[in-house]
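J.: Sharing a model that was predicted from the sequence below.
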Amino acid sequence: KKPTPEMLKNVDVLMFDIQDVGTRYYTYIYTMAYAMKAAKENGIPFMVLDRPNPQGGKHIEGPILEPEYASFVGLYPIPLKHGMTIGELALLFNKEFDIDADLTVVKMKHWKRKMDFDDTRLPFVLPSPNMPTVESTFVYPATGLIEGTNISEGRGTTKPFELIGAPFIKSTELEEALNSLNLPGVTFRAASFTPTFSKHQGTLCHGVQLYVTDREKFEAVKTGLSLIKTIHDLYP
């Protein structure tokens, strides 16, 4: 996770140029933090090429990480949906969490906080296999919470994090229960799928597909918690 002194031998500058998705438990931001620490320890300048937050920079949601639970899926006390760009996170980590690297952030041109990724008109190149679309990034702060359960979060399908389900769920029952909550900016459709890998691999699962109908109104963290509670209540 952290570059060794041997890896950094003869390195003049360490550059980070990776697309983040705007959610605390996406680990690329902690790879950056560890690399910044290694750069500091080895006297190497660190440069970050800033990139847009796909979810935009206006909406911040969810609790702050409690430091005693720090790990590679949550290293620093920031909100679950943090609203920052990768360059802003680098500046925050460096100053507030005492990394103190020789840091340069190359800023973006023309980016505004209100922009989501579609507004940039840039091509979305999937940053990892289970983050294939801009839509994936929007539902990730909600359905990423499912990963800690025995419910499939859609890994092994073409719609990871948009599809959630398990063999024991009744899809129409769950669809009706979730839609009756009238959660803002999202609707649910009954769906069945068979994951090709990960949880419930090769087994038919029943559940729902999330459709974000209004990105401005959508409350990802509230939706994720409502999803978990509803499944827990229906299928204890």
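T.: Yep, it's here.
J.: from here on, contacts and neighbour counts on C-alpha atoms
T.: Noted.
J.: show me where this protein has helices.
T.: 28-41, 86-96, 117-120, 134-143, 171-179, 220-234 (DSSP state H).
J.: Packed most tightly, which of the ones you listed would that be?
T.: helix 134-143 (a mean of 24; mean count of other CA atoms under 10 Å).
J.: counting contacts, what elements does that helix pack onto?
T.: Helices and strands touching helix 134-143, by 3 or more CA pairs under 8 Å, 6 or more residues apart in numbering; DSSP states H and E, are strand 205-212, helix 220-234.
J.: distance between that helix and the chain's centre?
T.: 7 Å (CA atoms, centre = their mean, to the nearest Å).
J.: gap between the residue lying closest to residue 228 once chain neighbours are set aside and residue 199?
T.: Nearest residue to residue 228 in three dimensions, chain neighbours excluded: residue 146, at 7.1 Å (CA to CA, 6 or more residues apart in numbering). Using CA to CA, to the nearest Å, residue 146 is found at 11 Å from residue 199.
J.: still on that earlier bit, of the helices and strands packed on helix 134-143, which approaches residue 169 most closely?
T.: strand 205-212 (5.5 Å; CA to CA).
J.: which other residues reach that closest one?
T.: Contacts with strand 205-212, where a contact means CA atoms under 8 Å, 6 or more residues apart in numbering, come from 135, 138-139, 152, 162-172, 174-175, 185-195, 218.
J.: let's go with 6 Å and repeat that
T.: 162-167, 169, 171, 185-194 (CA atoms under 6 Å, 6 or more residues apart in numbering).
J.: If you compare the directions of it and helix 134-143, what angle comes out?
T.: 110 degrees (axes from the mean of the first three to the mean of the last three CA atoms, to 10 degrees).
J.: Can you give me the distance of residue 22 to residue 78?
T.: 11 Å.
J.: And residue 203, by the same measure?
T.: Taken as CA to CA, the span from residue 203 to residue 78 is 37 Å.
J.: Who has more neighbours out of these two?
T.: residue 78 (20 against 14; other CA atoms under 10 Å).
J.: Report how many residues lie close to the closest residue to the more buried one other than its chain neighbours.
T.: Spatial nearest neighbour of residue 78, chain neighbours left out: residue 64 (5.0 Å); criterion: CA to CA, 6+ apart. Residues contacting residue 64 under the criterion other CA under 10 Å number 15.
J.: next, the one to line up against it:
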Amino acid sequence: MLLGSERLIASPRLDGLRVGILANPASVDHAFRHVVDQFAEAPAFKLAAIFGPQHGFRSDLQDNMIETPHGTDPRRGVPIFSLYSETREPTPEMLDLIDVLVIDLQDVGARIYTYIYTMANCLRAAGKAGIPVIVCDRPNPIGGIQVEGPMLEPGFESFVGLYPIPMRHGMTVAELAQMFNEQYWLGAALEIVPMEGWSREMYFDDTEIPWIIPSPNMPTLDTAIVYPGTVLFEGTMVSEGRGTTRPFELIGAPWLDGAALTARLNQAGLAGVHFREVVFEPTFQKHAKVPCGGCQIHVTSRWDFEPVKVGVAVMRECYGLGLDQFKWRDPPYEYEHDKMPIDILAGSTQLREQIEQQVPIEEIAASWRDGVKAFEETRKPYLLY
């Protein structure tokens, strides 16, 4: 197969232009060559500016809500503009340096992941400035068929959810670019460079593209598979495994009884998954240097596994086992100072209320289905594969 960036580089589309590129360390081709290196070496056009999303162009900043400064690429003398800084979108002064903006970012298939909103902000800013945008497509690492989870409701927009899409959206980054640009009137002169040879049933390890961590706490494809559900634990004081080698697969807290938790979960009839009792000690973030009881989520069948349902089931049982000790995380979260972080992540107050009321997991999952069905109709015109 060919990535969108590989197809763009092989074409004359950028010849004679001053090019800006939004990328990070995962923006590589099949041979591990980074798109910025290839642009810098291209004789037919000029690399004029580099833009970086959350965690920085080099993905060297570990935590959320840590802004990245602007800088200069020392080898090329090209400015590096942070779009997770005092600005979340390119300014007119930044865009004055370029004739076209290329976006080559690896998404992970979840509404919460901020790179797709950096892309949306670029589309809006470029539309105002009259700068065309070219989005190079990359695989959705967890496939393009399964769609799952609660929809974002009006009033709960944030940088971890700008538009009404479900937690697991089943779209590629270029498909999302088309949908955002048209559905939400971003106004960009948008060009898409699709992949060749990708199909919707593919997971990332079906593609022969090297896995480069797209963000510091997304080390493996296994992480991406569970992430659309267990990322919700960022809205609690239960550890989502940050500070371990298995973030988002390990869930626990100092007060949790891992044996009781895994027994309940393994008896719940959840498909494609097994829960193993663990004790782990995060090196940073929640409960750093404190042993946490809990579980590791082992996916036994990708096609049966429902990550959002499973993540919510784990949260529901954690709440039930620790009524006096389970706590929701307090604001601020992603610069939202009023709403509860769990509500921002879930996209409404409904999920938190369902967990507090201990609504059965099947009823919780059923409450998402109408929204998912409507979204599947909305996304149809924008599917490329």
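T.: Looks like it arrived, so ask away. Please read all numbers here as calculations on a predicted model, not as lab measurements.
J.: before we move on, the earlier item: got the helices and strands packed on helix 134-143 of structure 1 as TSV, with distance to residue 10 of structure 1 columns?
T.: Listed next are those as TSV, based on distance: least, CA to CA, whole Å:
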stretch	distance to residue 10 of structure 1
strand 205-212	48
helix 220-234	44
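J.: Any idea which of those gets closest to residue 51 of structure 1?
T.: helix 220-234 (21.7 Å).
J.: Quick one: map residue 198 of structure 1 onto structure 2.
T.: In structure 2, the residue paired with residue 198 of structure 1 is residue 285, using TM-score structural alignment.
J.: Could you list which residues are in contact with that match?
T.: By CA under 6 Å, 6+ apart, residue 285 of structure 2 lies in contact with nothing.
J.: And it, how close does it get to residue 237 of structure 2?
T.: 10 Å.
J.: now swap in residue 315 of structure 2 and tell me
T.: From residue 315 of structure 2 to residue 237 of structure 2 the distance is 11 Å (CA to CA).
J.: Over to residue 166 of structure 2?
T.: Distance check for residue 166 of structure 2 against residue 237 of structure 2: by CA to CA, it reads 24 Å.
J.: Neighbour count: these two, which is higher?
T.: The residue with more neighbours, out of residue 166 of structure 2 and residue 237, is residue 166; 27 against 17, by other CA under 10 Å.
J.: The more buried one against residue 153, yeah?
T.: No: between residue 166 of structure 2 and residue 153 there is no contact under CA atoms under 6 Å: 9.9 Å.
J.: mind checking how far stretch 95-110 of structure 1 is from the chain centre?
T.: 21 Å.
J.: Map residue 156 of structure 1 onto structure 2.
T.: Match for residue 156 of structure 1 (TM-score structural alignment): residue 243.
J.: dump the residue contacts of its match.
T.: 282-284.
J.: residue contacts, the counterpart of residue 201 of structure 2 in structure 1?
T.: Aligned by TM-score structural alignment, residue 201 of structure 2 pairs with residue 114 of structure 1. Residue 114 of structure 1 is in contact with 56, 58, counting by CA under 6 Å, 6+ apart.
J.: Residue 27 of structure 1 matches what in structure 2?
T.: The equivalent of residue 27 of structure 1 in structure 2 is residue 114 (alignment by TM-score structural alignment).
J.: And residue 165 of structure 1, by the same measure?
T.: Per TM-score structural alignment, residue 165 of structure 1 is aligned with residue 252.
J.: Am I right that its match is in contact with residue 242?
T.: No: using CA under 6 Å, residue 252 of structure 2 makes no contact with residue 242, being 10.6 Å away.
J.: neighbour-wise, which of the two wins?
T.: residue 252 (31 against 26).
J.: Could you report the separation of that one from residue 269 of structure 2?
T.: 21 Å.
J.: Spatially, what comes nearest to residue 79 of structure 2 if we skip its sequence neighbours?
T.: residue 72 (4.3 Å).
J.: mind listing what the match of residue 165 of structure 1 touches?
T.: 238-239, 292-294.
J.: Residue 18 of structure 2 versus that one, what's the distance?
T.: 49 Å.
J.: what does residue 135 of structure 2 give?
T.: For residue 135 of structure 2, the distance to residue 18 of structure 2 - CA to CA - is 16 Å.
J.: Have a look at those two and say which one is more surrounded.
T.: More crowded of residue 135 of structure 2 and residue 18, by other CA under 10 Å: residue 135, with 27 against 17.
J.: any idea what the more buried one aligns with in structure 1?
T.: So residue 135 of structure 2 corresponds to residue 48, using TM-score structural alignment.
J.: close enough to count as contact, that match and residue 16?
T.: Yes: judged on CA under 6 Å, residue 48 of structure 1 makes contact with residue 16 at a distance of 4.8 Å.
J.: Distance check, the aligned partner of residue 124 of structure 1 in structure 2 against residue 48 of structure 2.
T.: Using TM-score structural alignment, the partner of residue 124 of structure 1 in structure 2 is residue 211. Residue 211 of structure 2 sits 27 Å away from residue 48 of structure 2, going by CA to CA.
J.: what about those two, which has more around it?
T.: Neighbours per residue, other CA under 10 Å: of residue 211 of structure 2 and residue 48, the larger number sits with residue 48, 23 against 18.
J.: circling back: any idea which of the contacts of residue 243 of structure 2 is the one closest to residue 40 of structure 2?
T.: When the contacts of residue 243 of structure 2 are compared against residue 40 of structure 2 (criterion: CA to CA), the nearest one is residue 284, at 37.0 Å.
J.: which residues sit in contact with the closest one?
T.: Residue 284 of structure 2 sits next to residue 243 when contact means CA under 6 Å, 6+ apart.
J.: Without its sequence neighbours, what residue ends up closest to the residue nearest the centre of structure 1?
T.: Central residue of structure 1 (CA atoms, centre = their mean): residue 23, 3.6 Å from the mean position. Excluding the flanking residues, the one nearest residue 23 of structure 1 by CA to CA, 6+ apart is residue 81, at 4.8 Å.
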